[in-house]
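> This is a predicted model, with the sequence first.
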Amino acid sequence: MDILMIIKEASLGSFFSVINIAKIVIPLMIIMEFGRNYRVIDKISGYFEPFTNKIGMTSKASFPLLVGLIFGISYGSGVLIQSASEGDLTEKDQILLVTFLIMCHAVFEDTLLFVAIGAKGMMILIPRIIIAFILVLIVSKRILNEDENSRIRLNKFR
């Protein structure tokens, strides 16, 4: 009899967790589609240019960075690959974007999902952004250098 209660509680708990997650993910997906169709993301990414320049990326990297931050690594990597194949991103931009998005992607979705299960959103969001920023600065300043042919070479750590 106890096993049936456990199965019932696990099933109901899982069901309500999925409902809570759907309440967050579905509206975000709808917003993403509107943002993509009406080019809102293109306009917003212009505000990120000072940030991308500060961490060693060109202004063309702001759009893939913004997409990855908002919508996640899957969609962000798709935009990154498309931008790179069109020649919009330097090799350094690509490496720094991937480095940043590994640490900090889907900041709204992930944060809201954890908040839905009881976590404190700012305790998740702020450290992710700070750590990603510091890591990209380190990679940009200490590890990567562009030579005259715009090829990336790795420096040795000193």
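Happy to help now that I have it. Here the structure is a predicted model, which means the values were calculated and not measured.
> From here on, just use CA atoms for contacts and neighbour counts.
OK.
> where do the helices sit along the protein?
2-37, 40-45, 49-54, 62-71, 73-85, 91-103, 107-116, 121-138 (DSSP state H).
> could I get those as a markdown table with mean neighbour count and distance to R153?
Formatted as a markdown table, these follow (neighbours: other Cα atoms under 10 Å; distance: least, Cα to Cα, whole Å):
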| stretch | mean neighbour count | distance to R153 |
| --- | --- | --- |
| helix 2-37 | 12 | 35 |
| helix 40-45 | 15 | 28 |
| helix 49-54 | 15 | 20 |
| helix 62-71 | 24 | 23 |
| helix 73-85 | 17 | 18 |
| helix 91-103 | 20 | 10 |
| helix 107-116 | 18 | 31 |
| helix 121-138 | 15 | 15 |
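> Find the centremost residue of the protein, please.
In the chain, the residue lying closest to the centroid (Cα atoms, centre = their mean) is H105, at 2.0 Å.
> Could you list the residues in contact with stretch 106-122?
Residues from elsewhere that reach stretch 106-122 (Cα atoms under 8 Å, 6 or more residues apart in numbering): 17, 20-21, 24-25, 28, 68-73, 124-125.
> In a markdown table, list those along with distance to L97.
Formatted as a markdown table, the entries for the contacts of stretch 106-122 read as follows, by distance: Cα to Cα, whole Å:
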| residue | distance to L97 |
| --- | --- |
| S17 | 32 |
| N20 | 31 |
| I21 | 27 |
| I24 | 26 |
| V25 | 24 |
| L28 | 22 |
| G68 | 9 |
| L69 | 10 |
| I70 | 14 |
| F71 | 14 |
| G72 | 13 |
| I73 | 11 |
| I124 | 20 |
| L125 | 18 |
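> A further structure is provided below for comparison with the first:
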Amino acid sequence: MDIIGMLKDGFEGSIGSILNIAKYVIPLMIFMEILKDLNILDKISEFLKPISKFLGISKESTFPLIVGLTLGLAYGAGVIIKSAKEGNLSKKDLYLVLLFLVACHSVIEDTLLFVAIGANGWLLLGIRLPVAIILTAVVARYIDKLPINLEN
């Protein structure tokens, strides 16, 4: 295959991936706006407040965290970026949410994928979720002592 053919295949594949992500992210953003307008997002955040408090994040961070946790980084990133641009997330919240999601994201899809190739799903979840929770909670307690700039 020549270089032009490889570039064409790469371009077509990239556009296909972007369109595939967009068909999930755009409805998710619309759904998020509807939840926000109906104050359902506030109710969900209030319900999850004990979890957000334990993790050291604001209640506004819980929805982007849940999206990234369940749907993965590609889809969760859209919600996280939108929340950050709207000013709903501080740099500290962003740092902690992303830290959590680095350790544990897309628990449904990833777990099912690994189970399909023979992994123990309960063991996988039983390790990933506690590691993410403990890591985030510990960093949240000491974040002010870390050499990172969290000024907004």
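Yes, it's here. From a predicted model like this one, the values you see are computed outputs, not experimental measurements.
> And the TM-score between them?
Once superposed, the chains reach a TM-score of 0.67 (TM-score structural alignment, normalised by the length of the second structure), with 118 aligned residues with a Cα RMSD of 2.8 Å.
> Please give me every residue in contact with the residue nearest to the centre of the first structure.
By Cα under 8 Å, 6+ apart, H105 of the first structure lies in contact with G68, L69, I70, F71, G72, I73.
> next one: F100 of the second structure
A132, I133, L135, T136.
> picking up where we left off before, now, which of the contacts of stretch 106-122 of the first structure sits nearest G87 of the first structure?
In terms of Cα to Cα, no member of the contacts of stretch 106-122 of the first structure lies closer to G87 of the first structure than G68, at 18.6 Å.
> quick one, what contacts the nearest residue to the closest one once chain neighbours are set aside?
Among residues not flanking G68 of the first structure along the chain, G76 sits closest, at 3.8 Å (Cα to Cα, 6 or more residues apart in numbering). G76 of the first structure is in contact with P64, L65, L66, V67, G68, L69, counting by Cα under 8 Å, 6+ apart.
> Then I19 of the first structure?
So I19 of the first structure contacts nothing (Cα under 8 Å, 6+ apart).
> same thing but 10 Å
Applying Cα atoms under 10 Å, 6 or more residues apart in numbering, we find I19 of the first structure in contact with G13, V25.
> cool, and D88 of the first structure?
D88 of the first structure neighbours (Cα under 10 Å, 6+ apart): T58, S59, K60, A61, L80, Q82, Q94.
> Please apply the same query to L80 of the first structure.
Contacts of L80 of the first structure by Cα under 10 Å, 6+ apart are 61, 63-65, 67-68, 73-74, 86, 88-89, 93-94, 97-98.
> repeat that with 6 Å
Listed by Cα atoms under 6 Å, 6 or more residues apart in numbering, the contact set of L80 of the first structure reads P64.
> now it: how far from A10 of the first structure?
40 Å (Cα to Cα, to the nearest Å).
> Then F16 of the first structure?
Taken as Cα to Cα, the span from F16 of the first structure to A10 of the first structure is 10 Å.
> cool, I30 of the first structure as well?
30 Å.
> Repeat that for I81 of the first structure.
From I81 of the first structure to A10 of the first structure the distance is 40 Å (Cα to Cα).
> what do you get for S59 of the first structure?
48 Å.
> Same question for D110 of the first structure.
D110 of the first structure is 23 Å from A10 of the first structure, by Cα to Cα.
> The spatially closest residue to V40 of the first structure that is not a sequence neighbour and P27 of the first structure: what is the separation?
Closest residue in space to V40 of the first structure, ignoring its immediate chain neighbours: F34 at 8.0 Å, by Cα to Cα, 6+ apart. Distance of F34 of the first structure to P27 of the first structure, computed by Cα to Cα: 11 Å.
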